[in-house]
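Engineer: sequence? don't have it. structure:
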């Protein structure tokens, strides 16, 4: 039977075909119809598949594809649902998602709007564990060179754990039994949403405490949690916790789970303890053992000192035996002193004898006749000197009528007429006194100058 719609040749302009009672649909109308049909038919579905092309947009929404061996479907996770995912999604993880199927008209694609995402069993969780472990190990976060030595006797111990569980009680009890210490507890959630961020914040908070502050800075940290499944312990496998432990400047003991449990926190910590109780045992020594060690060391020190003293006494006694006696050491010096003493006595006697001879010779020259002769000669020389002094005395010429002239008011002696005329006022010194006079230059008239009674030296 032929179909008039398909049998009619194509025309330049579309026309209504006889027998076709369906109007032409727009693309939007068709997409909307398909969207309503898909959403009404399927509603909520659960899908299992492998994540591919995981991408988180700046808006906080996430986009991905879920695939298996034969098919692929796009998915979108709105920001609120994306922030509630309890692990870090990444390509290659097998997950089970719950959401609503819909069609995105802008691309003519069907997709799933994911409301919840879970790992597809412990196998997928272990795969995520190994993948994250390889990534962090490649960055060197687990290297042995990063490990810090634990303090032997920490003054303050910080504990990051739940404040209500048996773990904190076990740790405090064991510390009190072994070595009572100052313990600071930073309470955190150890399981469920937000637990990883709380643990990381606690570790960084302890590390940020300053020395000497109001809250003492711990010398050692213990990150602890009781046993459980890998899902229960997953907060300690989160990257934020592992990086906080690796970056911590305070030595960290990881005590997460039981001895058979292993977390990435264990690899990043400076030391792993099989249990929280064992962490407390590792953190501090036994007080009784410390006291015993101190007592033993004190006893050994005392024995060493005593033995050293004994050996020193033995060496001293041995040296005393080989040393010469006192008389043997001092005998030659004593003999030399006696010899020098005898020589000194003889030298003094000789010196006295020589001095006596010199004195005798000097005494012979001091006889009375010799002294009188020397005194007479000295007296004659003295009298001759006196006569000579009398002859050269300045007043001797004045006794003969002479006078000496000096400028008036000075002690300058005038010896020439020209000097006298230059001085003008002069003083004449005679044997019996001095007379002031005035010397006139030639040609000058003077009415009150007296006539001299006797010739002047001028």
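Structural biologist: The structure has been received and is ready for your questions. Since the model is a prediction, treat every value here as computed from it, not as a measurement.

Engineer: From now on I want contacts and neighbour counts done on CA atoms only, so please keep to that.
Structural biologist: OK.

Engineer: Would you state the helices of the stretch 51-200 of the chain in chain order?
Structural biologist: 79-83, 121-138, 166-178, 195-208 (DSSP state H, counting those that start in this stretch).

Engineer: Could you list every helix and strand in contact with the second one?
Structural biologist: Using 3 or more CA pairs under 8 Å, 6 or more residues apart in numbering; DSSP states H and E as the contact criterion, no helix or strand is in contact with helix 121-138.

Engineer: go with 10 Å
Structural biologist: Applying 3 or more CA pairs under 10 Å, 6 or more residues apart in numbering; DSSP states H and E, one finds that helix 121-138 contacts strand 94-104, strand 109-119, helix 239-247, helix 264-268.

Engineer: let's bring in a second model and compare:
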């Protein structure tokens, strides 16, 4: 077979048509377009199994990654809409099955798979992802027992996060009604499928954001519940958003996801795990009949204790009464002593009264004359002192010594000045041995008129 390239000369500068060559030159873009159409036409729908590597979410929301196995690597891209619909949080090291189409990227001369849907490659990959997420959240302390909050003994309001149409909510309500009727608030959510994890997380945070005393009562306890299913069905309760919402909730949370053998990360983050939703209702409230029986039992025990205490008191009192002496025997000596003292008191009073009378008689006999004599002596002395006082102030005593007491005639008043004598006109002169009348005159024998008094020249 002749070589088609044997006529080519490597030394030519300008491209010229070659005889026998009917392949006209094409542009790079044209070739890239042909390759793109060829690849997309041949591989318009493929499913690739491989391990995620280089996972990166751009600011636009698109996801870029690589899928690899032991000997090959292929680039992949997930556009924003498809990335938001992924049923799990993709990350490096997870084996997946990606469904999409192959295409080329002319800007870099590479081919890649545009992924429309991505699933975990079997339960082994799912469990690997679960263990990886569990280790990550456990390292942050979200499963630490010290974070667990005690459940209220008798919650008044219970919040339930579950599907409003499944058998789970009916079982919970029926069991609560049988055990202890409570006020239940249901926050309806989707419990599996796309968007379920976001709804459950939002419901838990919504209950925690209710303020006490508002129009909607704040729950005292939360129950996050779902019926049984496969690990894929329960995967929403393994999502990081749900786990963090449950761990951060300020209200105590009971997790009841799946059957008794099912375990989710939500169970580890909750304050208490219940094997089933019905068991969660049993753990949430006590049995009202048992409470009533307990209260009645305590009341009966209290009553019996009171009766027993009273009965023992009566027994002790009866025993003391039997030991104590009789009243007559106990009070007989005292009564006799009282009678004896009363008799002795009467005799003593009579004797004392007789002695007092005799003493009084003796004292009165001795004191009566002396007292009269003393009183008379005092009277005489007082009378004598009064007489001496009167004698000392008697004006007539002065007459014996040559003095005269002058009185106004007709008035009887003592005259003690010349002006009074002139005014009186007529006088009475009291001497030691009698009274003499006198008249006040001027020089020459003329009397003073009563209203014109002058200084007398003589009396």
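Structural biologist: Looks like it arrived, so ask away. Source: prediction; values computed, not measured.

Engineer: TM between them?
Structural biologist: Once the chains are laid over each other, their TM-score by TM-score structural alignment, normalised by the length of structure 1 reads 0.73; 407 aligned residues with a CA RMSD of 4.1 Å.

Engineer: before we move on, back to that, mean neighbour count and distance to residue 324 of structure 1 added to the helices of the stretch 51-200 of structure 1, as CSV?
Structural biologist: Converted to CSV, these look like this (neighbours: other CA atoms under 10 Å; distance: least, CA to CA, whole Å):
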stretch, mean neighbour count, distance to residue 324 of structure 1
helix 79-83, 16, 97
helix 121-138, 15, 77
helix 166-178, 17, 63
helix 195-208, 21, 71
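
Engineer: Save those helices as JSON lines, and put in distance to residue 32 of structure 1 too.
Structural biologist: Shown next, in JSON lines, are the helices of the stretch 51-200 of structure 1 (distance: least, CA to CA, whole Å):
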{"stretch": "helix 79-83", "distance to residue 32 of structure 1": "25"}
{"stretch": "helix 121-138", "distance to residue 32 of structure 1": "37"}
{"stretch": "helix 166-178", "distance to residue 32 of structure 1": "58"}
{"stretch": "helix 195-208", "distance to residue 32 of structure 1": "43"}
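
Engineer: And stretch 177-184 of structure 1, what's buried?
Structural biologist: 178-179, 183-184 (16 or more other CA atoms under 10 Å).

Engineer: For it, measure first residue to last.
Structural biologist: 17 Å (CA to CA, to the nearest Å).

Engineer: in stretch 82-94 of structure 1, what counts as buried?
Structural biologist: Within stretch 82-94 of structure 1, the residues that count as buried by 16+ other CA under 10 Å are 82, 86-87, 89-90, 92-94.

Engineer: returning to what we had before: could you dump the buried residues of stretch 177-184 of structure 1 to a markdown table with distance to residue 98 of structure 1?
Structural biologist: Shown next, in a markdown table, are the buried residues of stretch 177-184 of structure 1 (distance: CA to CA, whole Å):
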| residue | distance to residue 98 of structure 1 |
| --- | --- |
| 178 | 52 |
| 179 | 53 |
| 183 | 45 |
| 184 | 43 |
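
Engineer: Pull the most distant pair out of those.
Structural biologist: Pairwise distances across the buried residues of stretch 177-184 of structure 1 peak at 17.2 Å for 178 and 184 (criterion: CA to CA).

Engineer: Please tell me how far residue 166 of structure 2 sits from residue 197 of structure 2.
Structural biologist: 17 Å.

Engineer: Break down the stretch 301-450 of structure 1 into its helices, ranges please.
Structural biologist: 326-364, 368-391, 417-423.

Engineer: that older thread, how about the helices of the stretch 51-200 of structure 1, which one is nearest residue 353 of structure 1?
Structural biologist: That would be helix 166-178 among the helices of the stretch 51-200 of structure 1, by CA to CA, at 99.3 Å.

Engineer: That closest one vs structure 2, mean deviation?
Structural biologist: Average distance, helix 166-178 of structure 1 versus aligned residues of structure 2 after superposition (mean CA distance after the TM-score superposition for structure 1): 2.5 Å.

Engineer: And that helix, what does it pack against?
Structural biologist: strand 156-161, strand 182-187, strand 220-225, helix 276-283, helix 287-322.

Engineer: will you turn these into JSON lines that also has distance to residue 428 of structure 1?
Structural biologist: As requested, these are exported to JSON lines (distance: least, CA to CA, whole Å):
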{"stretch": "strand 156-161", "distance to residue 428 of structure 1": "118"}
{"stretch": "strand 182-187", "distance to residue 428 of structure 1": "120"}
{"stretch": "strand 220-225", "distance to residue 428 of structure 1": "120"}
{"stretch": "helix 276-283", "distance to residue 428 of structure 1": "125"}
{"stretch": "helix 287-322", "distance to residue 428 of structure 1": "105"}
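
Engineer: Out of the ones you listed, which is the most enclosed?
Structural biologist: Of all those, strand 220-225 has the most neighbours on average by mean count of other CA atoms under 10 Å, namely a mean of 26.
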